[in-house]
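In: no letters, just coordinates:
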């Protein structure tokens, strides 16, 4: 359940690679391709860019999906981001969607996937500033990556990210099964050993703690959380926000649960945040 969630199924009627869509009166081309991560696993990517561009460097938002999600989550952002002069890149984490890989680690190894994406974008010579937009697992990945790569990120939108994995385990065990926290700790110790063997060293108790990375993050950040989220409670974003090291940080809350689509006005505010920090 932790490291091998079901892969998000893809519809059979997806637009072909190189298809063109219009947003804000301009044509944008959607490219679908793969890049390799550090382990040589193929990561399935999509990239929206203007069909015609003058050659100037442009900012890009890199969207990162949640656990059991995929890069298609980013499609709902295209009508909002692209007309603002911000290109959109999304990818399936290794072990998710159409990417290779056996395991998901909720942000730990996913940092290396993100690093491969940013290295690719910077190699193009057409990208100016990069913003990270993470949902759930993607938000945790963003925090843990940014803590060690301040110079590669210019802004972050962190939607429903968790502060620590053990807090989620305690909450779910208590609310759904009535298991006391001390017994959860006992169970997690055994589970952690098994997961470490399968994933090459991940300690789910010690390593999956974005809140411990947050103080080292200095880039502007906007924290977002659904008020009806009963999976990753709002207190997780509150803890991450409080610990976050950057002076330019803000938080907003909206209606909806953990996996619900965000209201239009919320998306517009999130995009406005990105525009402020990526196009200035």
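Out: Yes, it's here. Quick caveat: nothing in here was measured; it's all calculated off a predicted structure. Numbering: from 1, shown residues only.

In: could you use CA atoms for every contact and neighbour count after this?
Out: Noted.

In: from residue 262, how far out is residue 220?
Out: 21 Å (CA to CA, to the nearest Å).

In: typo on my end, residue 9
Out: With CA to CA as the criterion, residue 9 and residue 262 are 21 Å apart.

In: the more surrounded of these two?
Out: Neighbour count, other CA atoms under 10 Å: between residue 9 and residue 262, residue 262 has more, with 19 against 12.

In: hmm, the more buried one is touching residue 256, no?
Out: Yes - Residue 262 is in contact with residue 256 according to CA atoms under 8 Å; the separation is 7.0 Å.

In: longest helix in this protein, by number of residues?
Out: When the chain is parsed with DSSP state H, its longest helix is helix 181-199.

In: and that one, what does it pack against?
Out: For helix 181-199, the packing partners by 3 or more CA pairs under 8 Å, 6 or more residues apart in numbering; DSSP states H and E come out as helix 165-172.

In: and the contacts of the helix it packs on?
Out: 162, 180-181, 184-185, 204-205, 208-209, 231-232 (CA atoms under 8 Å, 6 or more residues apart in numbering).

In: report the buried residues of that helix.
Out: Neighbour counts over helix 165-172 (16 or more other CA atoms under 10 Å) mark 165-172 as buried.

In: so the spatially most central residue of the chain, which state does it fall into?
Out: What sits nearest the mean C-alpha location of the chain, by CA atoms, centre = their mean, is residue 138, with 2.1 Å. Three-state assignment for residue 138 (DSSP: H, G, I helix; E, B strand; the rest coil): helix.

In: swap in the one 3 residues further on?
Out: Following three-state DSSP, residue 141 is assigned to helix.

In: list the residues that contact it.
Out: 106-108, 110-111, 134.

In: structure B:
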């Protein structure tokens, strides 16, 4: 039974990635002279305290993308998209799933309760930062599964699902076949014990984790972008292909170079950015967002003014430095000419 314990641990209790909040970077950053404020906060879901960060910018609309990380990762995974999304006019929210990073929780549930936590996060964002015009979910692996399991939520318009699986049981069976080879028939024997153990410890059923049953929603207002690595050995790209084929809303799929953990290429990220901006919002100014975030916008404007003053001061210092160099150069040239003239006079004497 020790084998089942180890297998169970890989699923519901992978290594927790801890980190220092200093790695989140500066509280204020600038993208093309537009100030972005990062607000760290804590929200509660299922009586667990979960840690999150929201990158706020002043905008007519309140578009919010929530990045959902892998099962053995944390919110730092989503930091790489801050500049790209802010340049597209989208606020980014990153957070640690329960049992991950700095959040409370003992187990992960491969999307089962994570989807509940995302709903609570959306409620919190609207309460604290103002009504959201459009929610977007971008998830990878377990995060992608979590996103797809929320396909019925009317507040969400766009789903970026990178390396999602169709059913958790299927992935477990496939990994078992890779491990046991010709002895893969053993999987059917230990599967009931593994399922029972996970139910007892983490309170979820692996047979109920099935994004495939969730993507069949048909809606003109929903968009799905499926993504997978061609050489992914952990979650075979056929899972994304099956999800794509069963999806009944507007959809796209891309099989890109790399495996399960490969950093996606710039070209792929550019396609995703364009996909996110397919929906043209024509709603009026979001007064609720502007009102609740006014303090962040004022702080951002002060930071921008300070930033511009620093730039101006640096430019003035640089100009003065250049002038001093020019003076020294002219003086040095004059002194050299004087020495040359003196030498010439001595020679003529």
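Out: Noted; the coordinates are in hand. Small disclaimer: the values here were computed from a predicted structure and weren't measured.

In: just to revisit the earlier point, neighbour-wise, give me the winner out of the contacts of residue 141 of the first structure.
Out: Most surrounded of the contacts of residue 141 of the first structure: other CA under 10 Å gives residue 107, at 27 neighbours.

In: quick one: the alignment partner in the second structure of residue 2 of the first structure from residue 195 of the second structure, how far?
Out: Structural alignment (TM-score structural alignment) places residue 2 of the first structure against residue 11 in the second structure. When distance is defined by CA to CA, residue 11 of the second structure is 11 Å away from residue 195 of the second structure.

In: the first structure: matching residues for stretch 320-333 of the second structure?
Out: Going by TM-score structural alignment, stretch 320-333 of the second structure sits over no part of the first structure.

In: so how far is that stretch off the chain centroid?
Out: 50 Å (CA atoms, centre = their mean, to the nearest Å).

In: repeat that for stretch 58-71 of the second structure.
Out: On CA atoms, centre = their mean, the centre of stretch 58-71 of the second structure falls 8 Å from that of its chain.

In: now that stretch: buried residues?
Out: Buried, per 16+ other CA under 10 Å, within stretch 58-71 of the second structure: 58, 61-71.

In: cool, stretch 235-255 of the first structure as well?
Out: 236-241, 243-246, 249, 253.

In: show me where the stretch 1-150 of the second structure has helices.
Out: 2-12, 82-87, 114-129, 142-148 (DSSP state H, counting those that start in this stretch).

In: can you say which of the ones you listed is nearest to residue 33 of the second structure?
Out: helix 82-87 (10.7 Å; CA to CA).

In: what range in the first structure does that closest one sit on?
Out: Using TM-score structural alignment, helix 82-87 of the second structure pairs with 78-83 in the first structure.

In: hmm, back to that, from the buried residues of stretch 235-255 of the first structure, which two are the most distant?
Out: Maximum pairwise distance among those (CA to CA): 20.3 Å, between 245 and 253.

In: would you mind finding the match for residue 39 of the second structure in the first structure?
Out: By TM-score structural alignment, residue 39 of the second structure lines up with residue 31.

In: which residues touch that match?
Out: Contacts of residue 31 of the first structure (CA under 8 Å, 6+ apart): 17-19, 46-48.

In: and the gap between the residue mapped onto residue 128 of the first structure from the second structure and residue 52 of the second structure?
Out: Residue pairing (TM-score structural alignment): residue 128 of the first structure is matched to residue 133 of the second structure. Distance, residue 133 of the second structure to residue 52 of the second structure, by CA to CA: 20 Å.

In: quick revisit: number of nearby residues for the match of residue 2 of the first structure?
Out: 18.

In: so who does it touch?
Out: Per CA under 8 Å, 6+ apart, neighbours of residue 11 of the second structure: 108, 110.

In: just the helices from the stretch 151-300 of the second structure, written as ranges.
Out: 168-180, 186-202, 238-246, 266-276, 287-292, 294-348.

In: give me the contacts around the shortest one.
Out: This points to helix 287-292 of the second structure. Residues outside helix 287-292 of the second structure that contact it (CA under 8 Å, 6+ apart) are 58-62, 128-132.

In: residue in the first structure paired with residue 54 of the second structure?
Out: In the first structure, residue 54 of the second structure lands on residue 47 (TM-score structural alignment).

In: wait, its match touches residue 32, no?
Out: Yes - in this structure, residue 47 of the first structure is within contact of residue 32 by CA under 8 Å, at 6.6 Å.

In: buried among the contacts of residue 31 of the first structure? Need that as a selection in ChimeraX.
Out: Those of these that count as buried under 16+ other CA under 10 Å are selected in ChimeraX with:
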select :46,47,48
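
In: out of the contacts of residue 31 of the first structure, which are shared with the second structure?
Out: Among the contacts of residue 31 of the first structure, the ones still in contact in the second structure (both residues aligned by TM-score structural alignment, their matches' CA atoms under 8 Å) are 19, 46-48.

In: of those residues, just say which sits nearest to residue 269 of the first structure.
Out: Among those, and counting by CA to CA, the member closest to residue 269 of the first structure is residue 48, at 20.7 Å.
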